[in-house]
Every structure is written in C-alpha cells, then in structure tokens.
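K.L.:
Build me a model from this:
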Amino acid sequence: MSQAGRDPGLTGRQPGAVHGALSVLEEVARVGPGVTAQQISAALGLPRATTYRLLNLLVQDEYLVRLPDLAGFALGRKVALLAGLAVQATPEGVHDILLEVRRRVRGGVHLASYREGVLELVDVDPDFPLSDERRLLSDLTSSALGRLLLAERRGAPVPYVAVPNGPMPGHGCFAAAIRDPHGALVAGLALALPTQRLGDPEALLELTAADRPRLATALC
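P.N.:
This next block holds a predicted model:
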C-alpha cells in the first residue's frame, strides 16, 4: 500500500497492542474476578510496564474494572455488552413475576444479572427509571445491587444490602440476593423506595421471599 493510501491512524505497533489487550481480557476471564496485574504479567509473559499500561487502558474504556482496595481486576460492562448480555430478551416468565412484585411493592423494582461476575441490568422498572445507569454499572459501590456483588466477590456473601440515602433526596435502595439451587449468586432484585421504608430491611426481604426462588428458576 502506498503511503498516500495508508490509514494515518494505524501504525505498525498497534496490531500488537490490540493482541496484547485481547490477551489480557482473556486472562481475566479465565482466572476470574480478583486476578492481579502481577499474575497477568506472569501468565502472559508480558513486561510489567506493558501489562499495567494495557490494564489502565482497559479500565479507562470500561472493558475491565479495578476492584476496591486495588485487590485486582474483573471484567467490565463493555465485555458484557460485546457478549450480548445487555441486549438479551428478558427470559420467559421473568417479566410477569416482576409485574406481580411491582403491584405489591408500590415502588421501583429492578432486576440485575450477575452472570460471569458482571452486573448487567435485565429489567428496569419503566415507572421508576434509574437516575444514573452508567454510574450504577461502572461504580459498584454506588448502589445496593453493586454492593451485593462486591460482598460476594470478597467472599462475604450477604442476603441483602440496604442503601437508605441514594442520589434522589429522600429515597434509597434495597437489593436482595437471588441464588441458584447451589447457592451461587445469579441476580439481584432491587427495590427503589422512600428512605423511611428502608428502616426494616428484614421485612423487605420477607416481602420478596416467594418471588426470588421463582426468579432464580426462570433465570437459570
């Protein structure tokens, strides 16, 4: 190809960088959440400086997320988008169950999946839209759904998380764990409610007790 016909935005080094980035993503997917830069460098035979540079770029572009306390890395929301998780149709039966919950709760009811250790929204309540979906997906500390997943990653699973003060004044969020028959966390059921209704999270857990096993069956 002549110099005039060459794409000025593509250099000889870039294909190697792309391959390196894909290799890093594959290694994080293989090992799972919490893999460290040192482990990735050793497994791929990459110099540490190169590994850190690739990790920082992938985190910046949301293909990876850095776990709290710099405890390692996990796949980010864009990987799930590429895999088609975000555009899947709601599994049969799930939406009907959520309609029942919404009639009973009288508040926002959202469902998120934790497939492959990544938070992805499955069904968002159209009557109670999320205030900041991008932040919810990229910053797991910002929501009850995200904190539920973080607790699981840290090896300290919890049945629910309540966040009484959300981005909307006077409102917060409660998220209950949905587990498969083997106890693995597969999804989270979130209730967006006025702060005063979050004062008794055990009652909210009981309110959704019959729905969560049904959702687990429909999702699995």
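K.L.:
drop to CA atoms for contacts and neighbour counts, all remaining ones
P.N.:
Fine.
K.L.:
Could you find the closest non-adjacent residue to the residue nearest to the spatial centre of the chain?
P.N.:
Closest to where the C-alpha atoms of the chain average out (C-alpha atoms, centre = their mean) is L119, at 1.7 Å. Excluding its sequence neighbours, the residue lying closest to L119 (C-alpha to C-alpha, 6 or more residues apart in numbering) is S113, at 5.8 Å.
K.L.:
P194 too?
P.N.:
Closest residue to P194 apart from its sequence neighbours, by C-alpha to C-alpha, 6+ apart: H171 at 4.1 Å.
K.L.:
and the residue nearest to L119, what does it touch?
P.N.:
Counting by C-alpha atoms under 8 Å, 6 or more residues apart in numbering, S113 makes contact with 119-122, 186-188.
K.L.:
just checking, D96 is part of a helix?
P.N.:
Yes - under DSSP: H, G, I helix; E, B strand; the rest coil, D96 sits within a helix.
K.L.:
So which residues of this structure form helices?
P.N.:
For the chain, the helices defined by DSSP state H occupy 14-31, 37-44, 48-60, 77-83, 94-105, 133-138, 144-153, 201-207, 211-219.
K.L.:
Buried deepest among those helices, which one?
P.N.:
When the helices of the chain are scored by mean count of other C-alpha atoms under 10 Å, the highest mean neighbour count falls to helix 144-153 (a mean of 22).
K.L.:
list the helices and strands that helix packs on?
P.N.:
Under the contact criterion of 3 or more C-alpha pairs under 8 Å, 6 or more residues apart in numbering; DSSP states H and E, helix 144-153 touches strand 160-163, strand 171-179, strand 185-194.
K.L.:
Second chain to compare with the first, below:
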Amino acid sequence: MTAADLAHEARPPEKGLGLALEVLEQVARHPQGATAAEIARAVGAPRATVYRVVNSLVRDEYLVRRPDLTGFLLGARVLELAAVVDAHRRPDYSGVLDALRAETGEAVHLFAFRDGGVAILDEDPRSPISDRAALLGDPTRSAVGHLWLVGRPDDDTRGTRWRVRAQPADVEAIAEAYAIRGYTEQAALLAPDRGCLAVPISNDHHEPIGAVSLATPVSRLSVAARHVARLRGAAASLSSTAL
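P.N.:
Next comes the predicted model:
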C-alpha cells in the first residue's frame, strides 16, 4: 500500500470530525434551535449523513433535542466547554453575579436590552433558562420581557426581533403591576413549574439598559421576593457596566 493510499484511508475520520464541528457551529448560530434539514442545507452535506452525525452528537450530549422535537440545541458538554473558556476571560460583571447566586441560592441570569429585544449575557450554568425560544420570542412570557415592555411602552414590537407582539392591554397591566411592586414577575409562563422576577439595570440617565432576573420554582416565587433588595443592589453595581 502506497503512502497516497494510506493518506486516502485517513481522510474519512477527518471529514467526519470536520462535519461534526460544522454541525455544532450551525446549531450555535441558531439559539432557538435548528432542524437537521436546515443544518444539512447550511453545511452542504447529504441529509442522511447529517442525520447520522446529529444523532451521534445527541448520544454524546453535545446536542440535545428541543422539547417540542422540532430541532436541536447545544448540549451540556458544549456548554461545559464554553464555561471553561469563559472562566479564562470573565467579564466585569461576573463577580457581581457570582456573589448574588451564592447569597440567594437561586438561578440568576443577566440580560441586556436592545432596540430589537433582549440579549442573554450570562445564563446561570447551574439552572439554564427553561425555554430560550419563548423568552426571546414573546416579551409577555418572562419577567425580563415585562421590564423591556415597561421601558418601551409605546414601541411597536412588530419591528423588533420579538415573534409575538404584546397587546396594549397586556402592556398596561404589566406597567401597573411594576408601578406597585417596583419589579416584574411571571409564574409558569416559560415552564409549568418555574417562575422568575426581575429588576432593571439603568444607566446614568435613568434609562433601562438591562435586567437581573432570578428564577425559582413556582412554589417559592413569593418567598423569593425577599431577594429583591439584593437584586437591586446588584443592578446598581452593574449600572456603569457596558452591557
């Protein structure tokens, strides 16, 4: 067997690894999930081949199926690798979030407000967001979405990244509740057993630029309100941070 023959035999594993990395990259580019057909079109590989690679990645926990089985999301092993990388280049707000998570014992997430919607800046690795697609698609289904609406009550959400447009009556009710509480909350709108509350992060001009959100089982949501003061303290610390 010639050296050329040996080199030719060595190619399939490299191609397989390269395709697996391409599949992971495509899924990473679609935080709401990508179907196998969409991945196959993006990487230019036969659908049957992509299905085999995707199933292998699911088996090894590099990918997970969406709860509604319509596509695939990054799995635990990829998120663990990302956490290792992030640990070497942690942003300025990491210390504030670490302390808040330790003090409350609850899941804490950090968001930035954009003109088109909200961006997830720091998701608690111990307790990931229940339904990212719903949170990023419908502002009425999360406490952080409620805060975004309160800060932009006159916006026409059809021109944003939100898939669902908030109705005026819903925005009015959310704003009234926020005026009373000074924070927003939702129960069982993203997951039947989870709820969350959120406080805004404002800049020097008192404009909302983001939010700190605390997620907890619905049964503990009212009790979790005791952490609001801690959330506000963290939000104040983050007010001068570039989100």
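K.L.:
sorry, back to before: check the burial of the residue nearest to P194 of the first structure by counting its neighbours.
P.N.:
The number of residues packed near H171 of the first structure is 17, by other C-alpha atoms under 10 Å.
K.L.:
Could you measure from L121 of the first structure over to V109 of the first structure?
P.N.:
Look at L121 of the first structure and V109 of the first structure: by C-alpha to C-alpha, to the nearest Å, they are 12 Å apart.
K.L.:
hang on, I meant R153 of the first structure
P.N.:
24 Å.
K.L.:
do the same with Y52 of the first structure
P.N.:
Distance, Y52 of the first structure to V109 of the first structure, using C-alpha to C-alpha: 39 Å.
K.L.:
Turn the helices of the first structure into a markdown table, including distance to D69 of the first structure.
P.N.:
Below are these laid out as a markdown table (distance: least, C-alpha to C-alpha, whole Å):
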| stretch | distance to D69 of the first structure |
| --- | --- |
| helix 14-31 | 18 |
| helix 37-44 | 14 |
| helix 48-60 | 15 |
| helix 77-83 | 20 |
| helix 94-105 | 35 |
| helix 133-138 | 16 |
| helix 144-153 | 12 |
| helix 201-207 | 27 |
| helix 211-219 | 31 |
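K.L.:
Of those, which is nearest P68 of the first structure?
P.N.:
Taking C-alpha to C-alpha, helix 144-153 is the member of the helices of the first structure nearest to P68 of the first structure, at 8.4 Å.
K.L.:
contacts for that closest one?
P.N.:
If you take C-alpha under 8 Å, 6+ apart as the criterion, helix 144-153 of the first structure is touched by 33-34, 112, 114, 117, 119, 136-137, 139-141, 157-158, 160-163, 173-177, 185, 188-190.
K.L.:
redo that, cut-off 7 Å
P.N.:
Outside helix 144-153 of the first structure, the residues that touch it by C-alpha atoms under 7 Å, 6 or more residues apart in numbering are 140-141, 157-158, 160-163, 173-175, 188, 190.
K.L.:
From those residues, list the buried ones, please.
P.N.:
When the contacts of helix 144-153 of the first structure are checked for burial by 16 or more other C-alpha atoms under 10 Å, the buried set is 140-141, 160-163, 173-175, 188, 190.
K.L.:
neighbour-wise, which of L121 and V109 of the first structure wins?
P.N.:
Using other C-alpha under 10 Å as the criterion, L121 of the first structure and V109 rank with V109 on top: 26 against 20.
K.L.:
Mind telling me what that one corresponds to in the second structure?
P.N.:
In the second structure, V109 of the first structure lines up with E106, judged by TM-score structural alignment.
K.L.:
residue contacts, A36 of the second structure?
P.N.:
Contacts for A36 of the second structure (C-alpha under 7 Å, 6+ apart) come out as 50-51, 71.
K.L.:
10 Å - rerun?
P.N.:
Contact analysis of A36 of the second structure by C-alpha atoms under 10 Å, 6 or more residues apart in numbering lists 23, 27, 42, 47-48, 50-55, 70-72.
K.L.:
would you turn these into a markdown table with distance to A10 of the second structure?
P.N.:
As requested, those are exported to a markdown table (distance: C-alpha to C-alpha, whole Å):
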| residue | distance to A10 of the second structure |
| --- | --- |
| V23 | 21 |
| V27 | 27 |
| A42 | 25 |
| R47 | 23 |
| A48 | 22 |
| V50 | 20 |
| Y51 | 22 |
| R52 | 20 |
| V53 | 18 |
| V54 | 22 |
| N55 | 23 |
| T70 | 35 |
| G71 | 32 |
| F72 | 30 |
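K.L.:
From R13 of the first structure, how far off is the residue nearest to the centre of the first structure?
P.N.:
For L119 of the first structure relative to R13 of the first structure (C-alpha to C-alpha), the value is 34 Å.
K.L.:
Repeat that for L82 of the first structure.
P.N.:
With distances taken as C-alpha to C-alpha, L82 of the first structure is found 25 Å from R13 of the first structure.
K.L.:
what does I178 of the first structure give?
P.N.:
I178 of the first structure is 46 Å from R13 of the first structure, where distance means C-alpha to C-alpha.
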